[in-house]
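>>> The sequence and its predicted three-dimensional model are supplied below.
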Amino acid sequence: MAGHSKWANIQHRKGRQDAKRGKLWTKVIREITVAAREAGPDPDANPRLRLACEKAAAANMPKDNVNRAIQRGAGESDGANFEEIRFEGYGVGGAAVIVDCMTDNRQRTVSDVRHAFSKNGGNLGIDGSVVFQFQHCGQFIFAPGSSEEKIMEVALEAGADDIITDSEGLIEVVCLPTHYAELNQAFNDAALVPEIHGVVMKALNETELEGDDAAVMQKMLDALESLDDVQEVFTTAVMDETE
């Protein structure tokens, strides 16, 4: 597709995430709280909590905020009782979308997410309608120019499932969610810094969008990501780099 570049899409997405950093603390605090409630307050024994604490550190969140969120999750202090909800739906051109939320008011969240879809040419589906188009995995993406040989050596030794290098030189490492923490530590120890990493729903196939379709799809994704209850948005859509 003319103008399509996976690296440009990643940089575009990262720039938008950085611009919304003010809301990031709220999302990370919710993730920490739920993770601590789910599997305990010790990050060393709770991989999900450890990942959430890493996100907090990357967002320069004060340790006091992190500790308070852990305490709330562990039931040591009062706080809202968040539940996790996943929405599945479609955007422009049949692009699949998964929206993961944490909320203390299910009715509000359902209404807000449905509105963001319908206002921007999308529609909500039923549970299971699009999730089969994604792979739940750990993902690390390294910028073009990174040492493929070194990344491959560390990744394979630490239990990666797949290493993909595209025509631009972008390197993607994929692993089981349960191996994410081990692989992340291995990359840190080797001073290999991915541009983006996390436990994600990775699209198995891409829906390429251009022009007006790309603009409308981006507007829908922005509307979803701006909602306070939304933690993550995953999509099969890729937009041309001019968008």
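Received it, and whenever you're ready, just let me know what you need.

>>> Could you use CA atoms for every contact and neighbour count after this?
Fine.

>>> how about the helix or strand encompassing residue 64: buried residues?
Per DSSP states H and E, residue 64 falls inside helix 63-73. Neighbour counts over helix 63-73 (16 or more other CA atoms under 10 Å) mark 66-73 as buried.

>>> Correct me if wrong, but residue 86 is in a strand.
Yes: the assignment for residue 86 by DSSP: H, G, I helix; E, B strand; the rest coil puts it in a strand.

>>> Count the neighbours of it for me.
16 (other CA atoms under 10 Å).

>>> Tell me which helix or strand the residue nearest to it when sequence neighbours are not counted sits in.
Nearest residue to residue 86, sequence neighbours excluded (CA to CA, 6 or more residues apart in numbering): residue 100, at 4.6 Å. Secondary structure assigned from DSSP H and E places residue 100 in strand 96-103.

>>> Can you name the next helix or strand after that strand?
Next in line after strand 96-103, if elements are assigned by DSSP H and E, sits helix 106-119.

>>> Can you give the contact residues for that following helix?
The contact list for helix 106-119 (CA atoms under 8 Å, 6 or more residues apart in numbering) reads 89, 91, 101, 103, 123-124, 220, 223-224, 227, 229.

>>> just how off-centre is that helix within its chain?
Centre-to-centre, helix 106-119 and its host chain are 20 Å apart (CA atoms, centre = their mean, to the nearest Å).

>>> okay, the angle between it and strand 96-103?
Per axes from the mean of the first three to the mean of the last three CA atoms, to 10 degrees, the angle that helix 106-119 makes with strand 96-103 is 150 degrees.

>>> re earlier: distance from the strand holding residue 100 to the middle of the chain?
10 Å.

>>> from the contacts of helix 106-119, which single one is nearest residue 31?
residue 101 (9.8 Å; CA to CA).

>>> Structure two is appended below for comparative analysis:
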Amino acid sequence: MGRGPSIAARKGAEDSRRGKLFTKFIREITVAARTGGGDPRSNARLRLALDKALAANMTKDTAERAIKRGTGELGADQFEEIRYEGYGPGGVAIMVDCMTDNPTRTVADVRHAFSKNGGNLGASGSVAYQFAHVGQLFFETGSDTALEEKLLEAALEAGADDVVSEDGYTEVLTTPEAFEGVKQALVAAGYAPIEADVTMRPSATSAVAPEHADALRKLIDMLEDLDDVQKVYSNAESA
């Protein structure tokens, strides 16, 4: 009977994933501080980045060093924000947000991931029109229609733009500017989101044919694994 990976090997793989995740958090915190200042009370982007990093067990010292790099207290921040757009297998629209100190390297890596997995990198604006910049909060409501109604009322009262319930989950949508206020109001009212972020939401989703599903999944995984990639968005129904 074959043996699976050793505990040491599994831990090594997990440590590697954790390291990549922390690298992405550090870059986001640094750039957020550079563009909006180092005070999370007045910088919503920084506050969101810190919330996600600390929830993933990043130490406060690490987060504070990233803020200081962004504000210039620990040297100049060299990261540049770049968005790449393209199409994956089956014509699925994909956007890739990157932070990099070497755009030449980054575009080569992103282009390689697309071409290797049956996609192609497009021009700026080629797919962005299919997405909206929104605040998005998910809640698990199950079959409790009374809970759905109470959440709907609380969300709209807090300033949400839309609330959608289906398959046991409720999605609350806000403008990016209203996201933090809506989130805080709902948490204070006893509604804790299972996921909350400011993201790019597709205006319509695209069904993925079975023959394209595996290649699309590999493409997205390969993109997300790149050090310079912060987030990958697609309009696929499943990937």
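Ah, there it is. These numbers were taken from a predicted model, which means no experiment stands behind them.

>>> quick revisit: who's in contact with the residue nearest to residue 86 of the first structure?
84-87, 230-233.

>>> now with 6 Å?
By CA atoms under 6 Å, 6 or more residues apart in numbering, the contact list for residue 100 of the first structure reads 86, 231-232.

>>> Please enumerate the helices of the second structure.
Counting by DSSP state H, residue ranges of the helices within the second structure are 7-36, 44-55, 60-71, 103-116, 145-158, 179-188, 210-224.

>>> Distance to residue 165 of the second structure for those helices - can I get that in JSON lines?
Listed next are the helices of the second structure as JSON lines, based on distance: least, CA to CA, whole Å:
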{"stretch": "helix 7-36", "distance to residue 165 of the second structure": "30"}
{"stretch": "helix 44-55", "distance to residue 165 of the second structure": "24"}
{"stretch": "helix 60-71", "distance to residue 165 of the second structure": "35"}
{"stretch": "helix 103-116", "distance to residue 165 of the second structure": "34"}
{"stretch": "helix 145-158", "distance to residue 165 of the second structure": "7"}
{"stretch": "helix 179-188", "distance to residue 165 of the second structure": "16"}
{"stretch": "helix 210-224", "distance to residue 165 of the second structure": "26"}
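
>>> Out of those, which gets nearest to residue 136 of the second structure?
Residue 136 of the second structure sits nearest to helix 179-188 of all the helices of the second structure, at 7.6 Å, using CA to CA.

>>> quick one: that closest one to the first structure mean distance?
Taken over the aligned residues, the distance from helix 179-188 of the second structure to the first structure averages 1.2 Å (mean CA distance after the TM-score superposition for the first structure).

>>> where's the counterpart of residue 30 of the first structure in the second structure relative to residue 229 of the second structure, distance?
Aligned by TM-score structural alignment, residue 30 of the first structure pairs with residue 27 of the second structure. When distance is defined by CA to CA, to the nearest Å, residue 27 of the second structure is 10 Å away from residue 229 of the second structure.

>>> try residue 201 of the second structure
According to CA to CA, residue 201 of the second structure and residue 229 of the second structure sit 18 Å apart.

>>> who's more crowded, those two?
The neighbour count for residue 201 of the second structure versus residue 229, taken as other CA under 10 Å, is higher for residue 229 (24 against 18).

>>> List the contacts of that one.
Applying CA under 6 Å, 6+ apart, the residues near residue 229 of the second structure are residue 98.

>>> Okay, it and residue 37 of the second structure: tell me how far apart.
Distance of residue 229 of the second structure to residue 37 of the second structure, given as CA to CA: 23 Å.

>>> And residue 226 of the second structure, by the same measure?
For residue 226 of the second structure relative to residue 37 of the second structure (CA to CA), the value is 27 Å.

>>> okay, and stretch 150-164 of the second structure goes to which residues in the first structure?
Against the first structure, stretch 150-164 of the second structure falls on residues 150-164 (TM-score structural alignment).

>>> neighbouring contacts of the matching stretch?
Contacts with stretch 150-164 of the first structure, where a contact means CA under 6 Å, 6+ apart, come from 171-175, 183.

>>> Compile the residues you listed into a markdown table and extend it with columns for neighbour count and distance to residue 115 of the first structure.
Shown next, in a markdown table, are these (neighbours: other CA atoms under 10 Å; distance: CA to CA, whole Å):
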| residue | neighbour count | distance to residue 115 of the first structure |
| --- | --- | --- |
| 171 | 23 | 36 |
| 172 | 20 | 34 |
| 173 | 22 | 35 |
| 174 | 25 | 34 |
| 175 | 22 | 35 |
| 183 | 25 | 38 |
